[in-house]
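Novice: here's my sequence, what's the structure:
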Amino acid sequence: MRILLTNDDGIHAPGLAVMEEIAAAFSDDVWVCAPAEEQSGMGHALTLSAPVRLRKHGERRFSVTGTPTDAVNLGLRKVMPQMPDVILSGVNRGANLGDDVTYSGTVSAAIEGALAGVRAIALSQVLTSDSRNGGTETFAAARAWGARVLGPLLDTPLPDRTLINVNFPPMAGDEVRGIRPTRQGFHDYARGSVVEGRDPRGRPYYWFGLEPIEQTLDHGTDLEAIDDGFVSVTPLHLDLTHYSSLGALADRYQQ
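Specialist: Purely as a prediction, here's the structure:
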């Protein structure tokens, strides 16, 4: 099995090292093509206004001066001699739950793989409050449960343009209660906040993403599973069409 690894935290991120350990349980044909620097929150951005550089760090290990989407594109088109059997993106430092997946470079790298017709799985480690506040971060749940989660996913039939989003709860491996297939939840973004400050020259600046966002733990969602201590496994697909609205729109334009 040929595996391509990527992420949005960068080539030197500790979560990528964890991802390499997990991938080694399934194959010795593992390639890495990841951003040279952190690209969190870049979503599905593609670099169009500047050249992207490719750097080789070792056998089957490369970085790109661009986004996670750039990394997957160069990994597939320039780095690997043949298409991989699976793309694994992560392990991300922090959650990619609910509608946060639309911002996530980790999930977007998997999206790019799915668009290319490759089985793609995004993996993220939800952080403890101590890790979020600058304490020692831990990938304990991802280390303990990564291979157990991936095993069944590597040969589960998936429709075209479908990917899997995995999140590990913020706890020790022996505290995780199991694996739960889930649907995507939703955050209450209307209650979010923007932190304002001033730089040394007295000019205002604004910082996003520093405070937890309210969330509704609807039954069966990824948010609920993590809160209950389970690994969440969520199938996502790329057809964003809201089919039930098509009839109403057709009626409007026929008037």
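
Novice: every contact and neighbour count from this point should use C-alpha atoms.
Specialist: Will do.

Novice: quick one, longest helix in this protein?
Specialist: Scanning the chain for the longest helix, with DSSP state H as the assignment, gives helix 140-153.

Novice: what angle separates the helix or strand that that one is followed by from helix 140-153?
Specialist: Next helix or strand after helix 140-153 toward the C-terminus (DSSP states H and E): strand 162-168. Using axes from the mean of the first three to the mean of the last three C-alpha atoms, to 10 degrees, the direction of strand 162-168 lies 150 degrees away from that of helix 140-153.

Novice: other SSEs contacting strand 162-168?
Specialist: helix 105-115, strand 119-125, helix 222-227, strand 230-237 (3 or more C-alpha pairs under 8 Å, 6 or more residues apart in numbering; DSSP states H and E).

Novice: make it 10 Å
Specialist: strand 86-93, helix 105-115, strand 119-125, helix 140-153, strand 178-181, helix 222-227, strand 230-237 (3 or more C-alpha pairs under 10 Å, 6 or more residues apart in numbering; DSSP states H and E).

Novice: following up with a second sequence; could you model it the same way so I can compare the two?
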Amino acid sequence: MNQSTRVLITNDDGIGSPGLHALAAAAVRAGLSVVVAAPASEASGSSSSITAVEEDGKITIEERELEDLDGVEAYAVHGAPAFITMIATHGAFGPPPDIVLSGVNRGANVGRAILHSGTVGAALTAGINDGRGMAVSLDTGMHPEKIHWDTAARLATGLLPFLMEQEAGSVLNLNVPNSAGPDLPEYRTATLTRFGIVQTTLAERGQQHVRLAIADTTETPDPDSDAALLAAGYATVTALQPVTGTALPSLDALPQAASQA
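Specialist: All right, here's what the predicted structure looks like:
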């Protein structure tokens, strides 16, 4: 990789997130060509939504200056992170990016519930547009005393040479323990656990409303899963596959079943 490797930095926490700034700064230190484009406001839980706020058919994109990132193009976009990634691949911010780095997200993105993550959605959108994507999340917990953004940012840029060696469309999900010290956490490949670290539950159902709550998962994760390895202090790396079709057991019975419907 060199300065010709173009990297888009985005997230779902918004343009003002310190995690976004840390990731952009790490990419600059790695000698990459960096452009930052992130939601103008928080877009957590937006998955791969390509929604945007339109006015007269136009989506507002505002130029921003990011502290300690002089010379780095930065934009606040009134749209979801997957939308930002999509328009970036079509040249909205200059040449299409070779890699999309999405994060650093405040909080882990593990398990099958990553389907709902805007951080992961942006990385997957890079993949379906024949780019390479990486979602980067820091396991901060609910009430951290200190957040070590730089730990996640350094581990993310450390994975970039590996990601660039993979075929176009490759997507990685990186989760990092919220730790600091001279030695960075070790990488471990991991499977997706069945459930995330926490689950959304239905706390109340009333007339014309529902109320949700967040609860810790009671299920014990598999030892080789992202949740288990992250809890053990490792930086977990999971390869994700953008949306593809899958084979049905047999199509022979479908026409007959359809005719009887």
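
Novice: if we can go back for a sec, of the helices and strands packed on strand 162-168 of the first structure, which is nearest D9 of the first structure?
Specialist: Among these, strand 86-93 comes nearest to D9 of the first structure, with 6.7 Å by C-alpha to C-alpha.

Novice: for A45 of the first structure, find the nearest of the helices and strands packed on strand 162-168 of the first structure.
Specialist: Between those, helix 105-115 lies closest to A45 of the first structure; by C-alpha to C-alpha that is 8.1 Å.

Novice: other SSEs contacting that closest one?
Specialist: Packing contacts for helix 105-115 of the first structure, counted by 3+ C-alpha pairs under 10 Å, 6+ apart, involve strand 2-6, helix 68-74, strand 86-93, strand 119-125, strand 162-168, strand 230-237.

Novice: now those as JSON lines including mean neighbour count and distance to H44 of the first structure?
Specialist: Shown next, in JSON lines, are those (neighbours: other C-alpha atoms under 10 Å; distance: least, C-alpha to C-alpha, whole Å):
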{"stretch": "strand 2-6", "mean neighbour count": "25", "distance to H44 of the first structure": "14"}
{"stretch": "helix 68-74", "mean neighbour count": "27", "distance to H44 of the first structure": "6"}
{"stretch": "strand 86-93", "mean neighbour count": "29", "distance to H44 of the first structure": "13"}
{"stretch": "strand 119-125", "mean neighbour count": "28", "distance to H44 of the first structure": "13"}
{"stretch": "strand 162-168", "mean neighbour count": "27", "distance to H44 of the first structure": "14"}
{"stretch": "strand 230-237", "mean neighbour count": "22", "distance to H44 of the first structure": "14"}
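
Novice: among those, which is nearest G220 of the first structure?
Specialist: Using C-alpha to C-alpha, these put strand 230-237 closest to G220 of the first structure, at 9.8 Å.

Novice: read off where that closest one ends up in the second structure.
Specialist: Counting by TM-score structural alignment, strand 230-237 of the first structure falls onto residues 234-241 of the second structure.

Novice: ditto for stretch 6-26 of the first structure
Specialist: Under the alignment (TM-score structural alignment), stretch 6-26 of the first structure falls on residues 10-30 in the second structure.

Novice: residue contacts, the nearest residue to A141 of the first structure once chain neighbours are set aside?
Specialist: Nearest non-adjacent residue to A141 of the first structure, counting by C-alpha to C-alpha, 6 or more residues apart in numbering: G173, 4.3 Å away. Residues in contact with G173 of the first structure, defined by C-alpha atoms under 10 Å, 6 or more residues apart in numbering, are 139-145.
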